[in-house]
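K.L.:
My questions concern the predicted model and sequence given below.
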Amino acid sequence: MNALTGMGVSPGVGFGPAYVFSRDIPVPDPDARHDGDAAAERARATRALEQVAADLEERGARAGGQAQEILKAQALMARDPGLAVGVAGLVDAGVTAARAVYEGFGKYREIIVGAGGYLGERAADLDDVRDRVVAVLEGLPAPGLPARAAQPYVLVARDLAPADTAALSRDVVAAFVTEHGGPTSHTAILARAMGVPAVVACGGAASIAAGTPVLVDGFSGLVRLAPSDDEVVTATKASAARQSVLAAVTGPGATSDGHAVPLLANIGGPRDVDGALRYGAEGIGLYRTEFLFLDRASAPAEEEQTAAYLEVLNAFPGGRVTVRTLDAGADKPLAFLPPWGREPNPALGQRGLRLYEKHPEIMNAQLRALARASLQSTAKLQVMAPMVATQEEAARYVAACRDAGLPSAGVMIEIPSAALRASDLAAEVDFISIGTNDLAQYTFAADREVGTLTALHDPWQPALLDLVLMAVSGALEQGKPCGVCGEAAGDPVLACVLVGIGVTSLSMAPPALPAVRAALSLHSREQCLLAAQAALATTTPQEARGAARAHLPGLAGLAL
């Protein structure tokens, strides 16, 4: 075996020795009992849980952006009151703190795995928190990766928890390779944000021997083991040449015949702004605001929110900044809100806009803070609601925005019902933005984190393209702009197809911007239209991509 193939989810080429990551925390002895001092053992468990929660928060604060949001959610797992009660009960029955924590997390794991869907995909994150707490109690090193290395290594694993990668950088990691995961998994999202090549859903990756030289192509998904010097030099030169060509294309996004396509960045907070500017973003197409709300005993004050929004608005004077209002629920619970009972499938429960409508005081405060920030900046602020399903929901959201003094309000298309009736929704709003990640998840009933379902999350799936066409057509019917802010926008080939379909702007992880800008600059709007028509006429993702490329000859020069 000298090569493996997976899904390339973060472009570029990386080479280095394999660092094979595995979790080695032993399962605590089920028969072990503490010395009889239950109060002391309970205190030990409490301290360990809080230590891990604080460590996760600290890692998130250092990493910033999307990683901070994800790690805050993990910290909430360690601080869950129900977990603490369960652990205390087990300790009172004589079980050691380590075993009590292990069993306590195990019960939660059964619940969320049984729930499936969006919540079920958090099982790996839960296991990571559990292992970290057990390690503290047993006096063992926590699962982790070297923050420094003699040379950048290729990180290989079955899967990676967010805490594993949050503190890493391109100086330490040459590339990621995982057996599990998909294009919208945490590993993929964080790799793109870091600008590190990554291949996921790579069968057999975990069997790579530690120290094996590995060449990773995040474009093609090819992983070569022990490549020759010539292979490494050829791949590295090709990647460098590609980057040089991409860097030479600057300025606003547009097709070769001058059709403007604003290229925007997806960010998870103010710390991501530097990367957006560095890669030439014309504005922000998706500003996720969850980082302000997670892991708090009370909702953030309007003043704090206003400052966070203003920091990003001021980075793009005169430019567009689109803020997604709070998308909580499911795997992102808010500690300061009362629970509303167990949901069989939280991904299909009270989340996104539905949570807002259940707690209007949270939405109204956020909208007021956004309006205050807008008055202090020259940026063009837009706000949009997540997880909108019906015209009535869209109308209520827009009314709330108008009452707060916000002039531009839109909705995200992430649910098939919204795509099917996009014209009705567009009649109520100022713009539409398609979130292809969740739209694929709900369209194909396929968990975003399950590696075996990766094929269903291929953004070239014809059914997904059909829904994008429906959404765009509905928006245009009402004379409203329709952008894409899902990861699909960062595929330079698919970006041309989306423009051909009629998408009016594209927003993506900042490192993807140069390739998309270059691909658009080499093709006319008519070529993009022909590529879109060809892709929509196919029945498989592979056929769709091939058919589109046949109408986009400039891609060959970019080696994309």
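P.N.:
Done, it's in.
K.L.:
contacts and neighbour counts: CA atoms only from here.
P.N.:
Noted.
K.L.:
So Gln382 sits against Val323, correct?
P.N.:
Yes - Gln382 is within contact range of Val323, at 6.2 Å (criterion: CA atoms under 8 Å).
K.L.:
Would you map the strands across the stretch 151-300 of the chain?
P.N.:
Taking DSSP state E, counting those that start in this stretch, the strands of the stretch 151-300 of the chain run over residues 153-157, 173-178, 198-200, 213-217, 222-225, 263-267, 283-288.
K.L.:
would you list the ones you listed in a markdown table and tack on mean neighbour count and distance to Met508?
P.N.:
As requested, the strands of the stretch 151-300 of the chain are exported to a markdown table (neighbours: other CA atoms under 10 Å; distance: least, CA to CA, whole Å):
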| stretch | mean neighbour count | distance to Met508 |
| --- | --- | --- |
| strand 153-157 | 26 | 24 |
| strand 173-178 | 28 | 20 |
| strand 198-200 | 33 | 16 |
| strand 213-217 | 27 | 20 |
| strand 222-225 | 21 | 23 |
| strand 263-267 | 29 | 5 |
| strand 283-288 | 26 | 8 |
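K.L.:
Tell me if I am right that Met412 is in a strand.
P.N.:
Yes - using DSSP: H, G, I helix; E, B strand; the rest coil, the assignment for Met412 is a strand.
K.L.:
dropping in the other structure now:
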Amino acid sequence: MPERLQGAGVSPGIGAGPVRTVAGAVPEPDAGARHGGDAAAEKASALAALEAVAADLEARGAQAGELGNTSGMEVLGAQAMMARDPGLADGVSAKVDEGVAAARAVYEAFGVYREMLASAGEYLAARVSDLDDIRDRAVARLLGLPMPGIPESDEPFVLVARDLAPADTALLDPAKVVAFVTEQGGPTSHTAILARTMGVPAVVALPGATALADGTRVLVDGGAGTVQVDPDEAEVAAARGAATARASLLTEAAGPGATKDGHQVPLLANIGGPRDIEGALANGAEGVGLYRTEFLFLDRSEPPTDAEQEAAYRTVLEAFPEGRVVVRTLDAGADKPLAFLPPPGDEPNPALGERGLRMARSYPDVLRAQLAALARAAAGTTAKLEVMAPMVTDADEAASFAAECRTAGIEHPGVMIEVPAAALRAADLAAEVEFFSIGTNDLTQYACAADRQIGGLAAFQDPWRPAVLDLVAMTAGPAAEAGKSCGVCGEAAGDAVLACVLVGLGVTSLSMSAPSLPLVRAALARHTLAECRQAAAAARAARTAKDAKEFARVLLPYLSDLGL
């Protein structure tokens, strides 16, 4: 095995320790397994196992919430919803009626959903691993097998797995798990997002990761995406020394985001609700650049009340009395199905179907209720409320959404730029709204026709691709000409090197997971706007994502100060 393995770094930091691998997968139940004839009892066993799994996931979610891991709590809540899906229960029951034993009935019922998700693209393929985890937990209960999960260890270790289930990732103890490495996943998978939220170094999409033998000592660099096998003590000490020096430099970069020559670039936080406020403030967020309001609606059979919505929105607005709070309206559909908002019909590819604003147009009362709650929440507060719609395609949609906002009393409507068509015609949209926010995760996957959750396609899901940078520039330029702001709220904003390039492309604000804020602030503070523009031009002139990053780095000379 080579000394240094290369994957995709998704959560910066250094971790060194012995490898511990996740417990082996639950075996597939016998395809010919039949029950003894008592279908009612068999159904009861199967459904009880699914409910037990759902309850366990909810309990883990609550524990994650108590530990301050809001993202983990939300992900586990969504998994519990999957386990309790009525359609899944019907599928299990139908299999049992055919004589199939409970464990095999569960396995086959999940298989139907798995095929649908695996072919759906976008967010949904990431849910395949979530679905497999729920299936394996239910099957393990029915067969009396050990539950899959995190291994025990008396010493800090590096966790290695084919993939990590949210149920496990959400409860990782950073004092024990110093880093983790997976063969699958991508930069926008649940594993990656939770790792960044927790501040645990992580590398994903690393071929052959599970071939590392238990006990092998490795050095993980979550920024560079490397795993060094059997490092000597000097190498570990050097890596940790560099990390400590970088941490010291980060503490020196304080205050509002700005380039070295004073060009202001507000640095904002992506949040899922009030529980994320503390982390955002602790890392110096100047406001909120993406409030994912759909997390208020998940795991519910009916929408939150007007009072519940208003209270949640007001809490966030009051936390940033002098800043901006950019709220994304309900982004339902695709991987975020809501029980009270069923899709209008069967969708072969939900990621390209009725989601975001498209779903809202089918349920206008839900959107209007949300906008009204936001307007009431903002009354009497001093934060600047900006409200944006997801999955907007053209100027007519932008104009319609802006009209709905203004009818509700919201003065600053905007749209997310995630669909390439919207980027290509940004000038048309800029005439209708007050601001843009570029969602680089979706923009990249749609531009490259590559599912963002499939590890084998990670090379395509790279915002450094010159074509994606072109789309960013094509959005920021018309926004500036129209006197409108243009932020980035996708994961690309949290890449400290790419953040400098985005500013050079004309992006006016950056929003990211809270732990990424200090490093981005420090990188900007070391470079002038002219240097950022030169780096952006060089990156766009490249032919590959790899070259784009290398060309940009040459023109950003002080990155090495930060270990970049």
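P.N.:
Good, I have the coordinates. From a predicted model like this one, the values you see are computed outputs, not experimental measurements.
K.L.:
circling back to that earlier point, can you tell which of the strands of the stretch 151-300 of the first structure is closest to Val450 of the first structure?
P.N.:
strand 198-200 (10.9 Å; CA to CA).
K.L.:
Quick check: that closest one compared with the second structure, mean distance?
P.N.:
Relative to the matching residues in the second structure, strand 198-200 of the first structure has an average distance of 1.1 Å after the fit, by mean CA distance after the TM-score superposition for the first structure.
K.L.:
whereabouts in the second structure does that strand align?
P.N.:
On the basis of TM-score structural alignment, strand 198-200 of the first structure is assigned to residues 202-204 in the second structure.
K.L.:
How about residues contacting the matching stretch?
P.N.:
7-13, 179-187, 192, 195, 220-222, 225-227, 455 (CA atoms under 8 Å, 6 or more residues apart in numbering).
K.L.:
picking that back up, let me have the strands of the stretch 151-300 of the first structure in a markdown table, extended by distance to Val472 of the first structure.
P.N.:
Shown next, in a markdown table, are those (distance: least, CA to CA, whole Å):
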| stretch | distance to Val472 of the first structure |
| --- | --- |
| strand 153-157 | 39 |
| strand 173-178 | 35 |
| strand 198-200 | 30 |
| strand 213-217 | 33 |
| strand 222-225 | 34 |
| strand 263-267 | 17 |
| strand 283-288 | 16 |
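K.L.:
can you tell me which of these comes nearest to Asp295 of the first structure?
P.N.:
Per CA to CA, nearest to Asp295 of the first structure of those: strand 283-288, 15.6 Å.
K.L.:
Where does the closest one end up in the second structure?
P.N.:
Counting by TM-score structural alignment, strand 283-288 of the first structure sits on residues 287-292 of the second structure.
K.L.:
Same check on stretch 382-392 of the first structure?
P.N.:
So stretch 382-392 of the first structure is aligned with residues 386-396, judged by TM-score structural alignment.
K.L.:
what sits up against that stretch?
P.N.:
Here stretch 386-396 of the second structure has contacts from 324-331, 355-358, 398, 401, 405, 410-419, 421-422, 425, 428-429, 432, using CA under 8 Å, 6+ apart.
K.L.:
rerun that using 6 Å as the cut-off
P.N.:
For stretch 386-396 of the second structure, contacts defined as CA atoms under 6 Å, 6 or more residues apart in numbering pick out 326-329, 356-357, 412-416, 419, 422, 428-429.
K.L.:
most neighbours, which of those?
P.N.:
Val415 (32 neighbours; other CA atoms under 10 Å).
K.L.:
Map it onto the first structure.
P.N.:
By TM-score structural alignment, Val415 of the second structure lines up with Val411.
K.L.:
So for stretch 504-518 of the second structure, what gets flagged as buried?
P.N.:
504-518 (16 or more other CA atoms under 10 Å).
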